[in-house]
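Participant: The sequence and its predicted three-dimensional model are supplied below.
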Amino acid sequence: MPGKLFTLLLAQYKNQSSLNVLRHETDTKKKHRMMGVYAGMAIVFVMMVGYSFAIAYGYGYLKMAYVIPGYSLAISSIIALVFTFVKTNGFLFAFKDYDMVMALPVSTKTVITAKFLYMYINNLIFSLCVMIPMCAGYAIWERPGVRTWLIWLIGACFAPLIPMSLAALAGALIAAIGSRFRFKVFVQVVLTLLLLAAAFSLNFIFTGAGSNAEFFQRMENLGELLEAQIHKLYPVSVIFDRAVNESSVLYLLLFLLLSFGIYVLFVSIVAVKYKAINTALMTGSSHSNYKVSKMESRSMMHALVRKEWKRFTSSVIYLTNVGMGVLLAVSGSVICVFIGIDKVLASMEIGGMQQGFLYAAPFAVAMMLTMTCTTSVSWSLEGKNLWIVKSLPIEESMIFKSKMAFNLLLLVPAALVCDICFAISLKLNIVMTLLYLVVLFAAVVFSTTFGMWAGKKFANFEWENEVEIIKQGLASMLGIFVNMLLEIALAVAAFFLSTLIDGRIVMALFAAVLGFMSVLFYRSVCSFS
């Protein structure tokens, strides 16, 4: 059995990681594209390492090194939890080569284990990029012995197991419930969003709304407060904290036993109904009494945009991953109305940060909003059906315009909602409200046109699983990180420049720059042949 598991895992890894493209592909463009993907991932990992070390060093400098072990475990666990949850459907369930894999002479548990281990290896890389640098920062201030180093390293290797098992189990329950309904994808998306909303709500309840006041009033107990918040957020971190800070092998064994036990429990539960869930998810419904009552005709653009909408809502992975930016931006803006962000803003007046925050805020909202960039992946998602699109009696530029129009239809209403919410929560006047809307609209248009340019420039139609395009594609990474880094840079610039000149001029100038770049990318996209 271990031999079969290793063979299945190795084949899966070669297929999903596109190593065969680098080894055997003769097309230099495809090789360069994959090298670009790996280079982008390497940059992300380097940034994570540096950021993690800086946080740990800062805590040690503030004489709070004892909170670092639990903090590092909580952060790596959250990453593993999110990545596993959004990847479960489409990779662990209802994956494209399901019939071929299940026809192999291996047990269901072996298939589940191979799928889970592949996700574990990917999450382990992120876990090590967080926990090892934090261990180095911890070591600078605490000077731990060899045993503590080994405890930390072993714990880091097992850190993803619990959050992955819980996330995969939640995904399995959502898949099982959704498979019983006719509109499977819609039900799964609704359940996914409800679960995420519940998780955020519980986190808010556990951490406590009044902790901020306590934070400002009792700075001398900052370490204890932070440690308590981490333990509330992720109770397992208590065990890892004890294992490292007390150099306790007993607590380490307890942590390992709990991690491995939850993983075994997950595999055992899912294996019982694995085939039934996949069969239900991959089976369509039909009605024998179908009758043609009325046929409607639509414009070419309307039909193409409608096609994009159906593709977007027919995939749980596509909708939950790419659409998450809209959810975060809108929900965050609505929450600001209820928590009264104007009070937080008033407290910043003492430090002279109030005006800077006002002019930087729309770019921070735009950063979340532009995380939804369907244009960066929609062209590649045509996949093997590209010939159908190419054979239509329309210009190729019309297809690109329809994909950009669909992204705008998703983001522009969301931008309007965010603008209204911030106008209420920050008590903005008419001019600032309009400027916020202009900035958000300019950011949305730039994200749409740049995403379409990247999606066309780095298109990949030879994929086996849409996860390769949505989560691992170079165009997808560019669509997310370029917008994110650009909006962060503009927010920081607006914050500091507003102290030198009128912040409204800064906002208008940055919006104009985004608009100008949007025109350039739009013309480049429409001139592609």
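Facilitator: Yes, it's here.
Participant: going forward, measure contacts and count neighbours with C-alpha atoms only.
Facilitator: OK.
Participant: and residue 394, how far is that from residue 408?
Facilitator: Going from residue 394 to residue 408 by CA to CA, to the nearest Å gives 21 Å.
Participant: quick one: which of these two has more around it?
Facilitator: Just comparing residue 394 and residue 408: by other CA atoms under 10 Å the higher neighbour count belongs to residue 408, 22 against 11.
Participant: Following the chain past the helix or strand that one falls within, name the next helix or strand.
Facilitator: Following DSSP states H and E, the helix or strand that holds residue 408 is helix 396-425. Next helix or strand after helix 396-425 toward the C-terminus (DSSP H and E): helix 430-457.
Participant: Does anything pack onto that next one? Which helices or strands?
Facilitator: Under the contact criterion of 3 or more CA pairs under 8 Å, 6 or more residues apart in numbering; DSSP states H and E, helix 430-457 touches helix 354-369, helix 375-378, helix 396-425, helix 474-497, helix 503-526.
Participant: Now do the buried residues in the third one.
Facilitator: What it means is helix 396-425. 396, 399-408, 410-412, 414-425 (16 or more other CA atoms under 10 Å).
Participant: Could you do the fourth one as well?
Facilitator: For helix 474-497, a neighbour-count test (16+ other CA under 10 Å) marks 474-484, 487-488, 490-497 as buried.
Participant: Just list what it packs against, helices and strands only.
Facilitator: helix 28-61, helix 354-369, helix 375-378, helix 430-457, helix 503-526.
Participant: Make CSV from the ones you listed and add distance to residue 152 and mean neighbour count to it.
Facilitator: Below are the helices and strands packed on helix 474-497 laid out as CSV (distance: least, CA to CA, whole Å; neighbours: other CA atoms under 10 Å):
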stretch, distance to residue 152, mean neighbour count
helix 28-61, 14, 17
helix 354-369, 34, 23
helix 375-378, 39, 30
helix 430-457, 40, 24
helix 503-526, 45, 18
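Participant: can you list these in JSON lines and add distance to residue 121?
Facilitator: Output for the helices and strands packed on helix 474-497, formatted as JSON lines (distance: least, CA to CA, whole Å):
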{"stretch": "helix 28-61", "distance to residue 121": "15"}
{"stretch": "helix 354-369", "distance to residue 121": "28"}
{"stretch": "helix 375-378", "distance to residue 121": "25"}
{"stretch": "helix 430-457", "distance to residue 121": "28"}
{"stretch": "helix 503-526", "distance to residue 121": "37"}
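Participant: Is it correct that residue 266 falls within a helix?
Facilitator: Yes - secondary structure of residue 266 (DSSP: H, G, I helix; E, B strand; the rest coil): part of a helix.
Participant: okay, now the one to match up with it:
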Amino acid sequence: TGNKTETVINGENDTVNGDDTDKTDKKLTKKERREQKKLEEERLKSKMSVAAGKAINSLEDGCAPARILGRALLKHDFTVILIYFLISIVIVGLTSFVIGKNFFRLSARLRTVTRHREYHLEAMAEQSVMKALVKKEAAQYFSSGIYVSNTIVGPLLAVGMSIALAFIDLSKPVPDLPSANLEAGIPYLLGGFFSMMSISACSVSFEGKRWWLSRSLPLSSKEILGAKAIFNLIVLTPVYVVMEVILLFVMRVNLMDRLWLLLIPLAAMPFAVLFGLILNLRFPKMHWENEVEVVKQSASSGLSLLGGFVIILPGLGAVFLSGVLRNIINLVFILVILGLAWLMYRRICGYSLERLEG
């Protein structure tokens, strides 16, 4: 019995010793994992510091004043810092003085337009009602620099983005999002640019006190408001064509993705135009003293920016979808956008213009 107990005890000791070795192995692996995590964190910190250093160096190379100020702050050279701020104050003061002295003269020249031409009576030519209304919209639009500069930004961004794609490699996987296909979101992004701050978002309010001229004509709301939508599309169409021609040479994609590059921005254009017109009819600003109040400070112009986000947000989801499913989502998106545009068009056609006279 004594021998048996010894063997049992020895066996228990063996098992205990075996368990202890397993636990120590597990403890060692945990320590190794912690050490690996620390090493990874240190590597990440070093990479971030290197990237930050490169960004700072590029900023210093491109901006000499920033380099001078940065070195002065690091070396605690208060003399250079004082000279830097004195020079800055002098430049700001001179600029303010020159602008303030000539402000009224510049404003008068910007607003004053003198034309001298002799009028010769020629044969009268007839034209359709819609053509005359579109010409009136064009004259109203191009007569205001503020109106043009604020509403042309979105389409120009779309063209600029299409040019920038020539220098951006979208085929490279994103480190944190390896499954993302950035090329799938480009049509939505371009369509969103076309939907930001449309011309129609303040076309009704821009007439202001001249609104009675349009109302005095024997025309329906479909003709008056339709001319505003048509003119907006006429302005966007050449920009859209230029953008698509650039994308034809820049984007190396298959036939199906090329089709979405054509259709999604094309479907976004009527949606943006009618969405802006609906907002302007819902939030009109007919009584104003300055054009800035209509273009920059009206509710309709501010809310029209949401049209761009309506187009861009679905693209964030399309980026993570596979080929077949992404094509289905793109088709559904186009149908939904065109359906909403049709509903807005029907509502605009039945809108009572007397509501704007209140």
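Facilitator: Sure, I can see it. Everything quoted here is computed from the prediction, not taken from an experiment.
Participant: so which helix or strand takes in residue 287 of the first structure?
Facilitator: Using DSSP H and E, residue 287 of the first structure falls outside every helix and strand.
Participant: swap that for residue 155 of the second structure, sorry
Facilitator: Residue 155 of the second structure belongs to helix 153-164, assigned by DSSP H and E.
Participant: which stretch among the helices and strands packed on helix 430-457 of the first structure comes nearest residue 452 of the first structure?
Facilitator: helix 375-378 (4.6 Å; CA to CA).
Participant: What is the subsequent helix or strand relative to that closest one?
Facilitator: Counting by DSSP H and E, what follows helix 375-378 of the first structure is helix 386-390.
Participant: you'd agree residue 479 of the first structure is up against residue 444?
Facilitator: No - the criterion here is CA atoms under 8 Å, and residue 479 of the first structure misses it with residue 444 at 11.7 Å.
Participant: What's residue 398 of the first structure aligned with over in the second structure?
Facilitator: In the second structure, residue 398 of the first structure lines up with residue 223, judged by TM-score structural alignment.
Participant: before we move on, what about residue 488 of the first structure?
Facilitator: That one, residue 488 of the first structure, aligns with residue 312 by TM-score structural alignment.
Participant: what residues are up against its match?
Facilitator: 188, 189, 191, 192 (CA atoms under 8 Å, 6 or more residues apart in numbering).
Participant: again, 7 Å this time
Facilitator: Residue 312 of the second structure makes contact with 188, 189, 192 under the criterion CA atoms under 7 Å, 6 or more residues apart in numbering.
Participant: Turn the residues you listed into TSV, including distance to residue 145 of the second structure.
Facilitator: Listed next are those as TSV, based on distance: CA to CA, whole Å:
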residue	distance to residue 145 of the second structure
188	29
189	27
192	23
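Participant: Which of these sits closest to residue 331 of the second structure?
Facilitator: Of those, the one sitting nearest to residue 331 of the second structure (CA to CA) turns out to be residue 188, at 12.4 Å.
Participant: now the aligned partner of that closest one in the first structure: how far from residue 444 of the first structure?
Facilitator: Under the alignment by TM-score structural alignment, residue 188 of the second structure pairs with residue 363 in the first structure. Distance, residue 363 of the first structure to residue 444 of the first structure, by CA to CA: 11 Å.
Participant: ditto for residue 220 of the first structure
Facilitator: 44 Å.
Participant: Residue 89 of the second structure pairs with which position in the first structure?
Facilitator: Checking with TM-score structural alignment, residue 89 of the second structure has residue 260 as its match.
Participant: For its match, which non-adjacent residue is closest in space?
Facilitator: Spatially, and ignoring its direct neighbours in sequence, residue 260 of the first structure is nearest to residue 161 (6.9 Å; CA to CA, 6 or more residues apart in numbering).
Participant: my guess is the one you found meets residue 258, correct?
Facilitator: No - Residue 161 of the first structure is beyond contact range of residue 258, at 9.4 Å (criterion: CA atoms under 7 Å).
Participant: Those two - which one has more neighbours?
Facilitator: The residue with more neighbours, out of residue 161 of the first structure and residue 258, is residue 161; 26 against 15, by other CA under 10 Å.
Participant: end to end, how far does stretch 60-68 of the second structure reach?
Facilitator: First-to-last distance for stretch 60-68 of the second structure - CA to CA - comes to 8 Å.
Participant: Now it: buried residues?
Facilitator: In stretch 60-68 of the second structure, counting by 16+ other CA under 10 Å, buried: 60, 67.
Participant: cool, and stretch 120-134 of the second structure?
Facilitator: Neighbour-count burial for stretch 120-134 of the second structure [16+ other CA under 10 Å]: 133, 134.
Participant: what comes into contact with it?
Facilitator: For stretch 120-134 of the second structure, using CA under 7 Å, 6+ apart, the contacting residues are 223, 227, 228, 231.
Participant: Tell me the one among the residues you listed nearest to residue 35 of the second structure.
Facilitator: residue 231 (65.9 Å).
Participant: How about the closest one: what's its closest non-neighbour residue?
Facilitator: Using CA to CA, 6+ apart, the nearest residue to residue 231 of the second structure is residue 134, at 5.8 Å.
Participant: Output the contacts of stretch 120-134 of the second structure as CSV; include the columns distance to residue 324 of the second structure.
Facilitator: Listed next are these as CSV, based on distance: CA to CA, whole Å:
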residue, distance to residue 324 of the second structure
223, 42
227, 40
228, 39
231, 37
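Participant: So which of those residues is the closest to residue 66 of the second structure?
Facilitator: For those, the nearest to residue 66 of the second structure is residue 231 (46.2 Å; CA to CA).
Participant: what separates the closest one from residue 113 of the second structure, distance-wise?
Facilitator: Applying CA to CA to residue 231 of the second structure and residue 113 of the second structure gives a distance of 25 Å.
Participant: Please identify the helix or strand for the most centrally placed residue in the first structure.
Facilitator: The residue lying closest to the centre of the first structure (CA atoms, centre = their mean) is residue 321, at 6.0 Å. If you go by DSSP H and E, residue 321 of the first structure is part of helix 316-322.
Participant: Average offset of that helix relative to the second structure?
Facilitator: By mean CA distance after the TM-score superposition for the first structure, the fitted helix 316-322 of the first structure averages 1.0 Å away from its aligned residues in the second structure.
Participant: In the second structure, what range does that helix match?
Facilitator: The aligned range for helix 316-322 of the first structure is 145-151, by TM-score structural alignment.
Participant: Pull out the buried positions in the matching stretch.
Facilitator: So stretch 145-151 of the second structure, judged by 16+ other CA under 10 Å, has buried residues 147, 150, 151.
Participant: Nearest residue to the residue nearest to the centre of the first structure in space, please, no chain neighbours.
Facilitator: Residue 321 of the first structure sits nearest to residue 86 (CA to CA, 6+ apart), 6.6 Å away.
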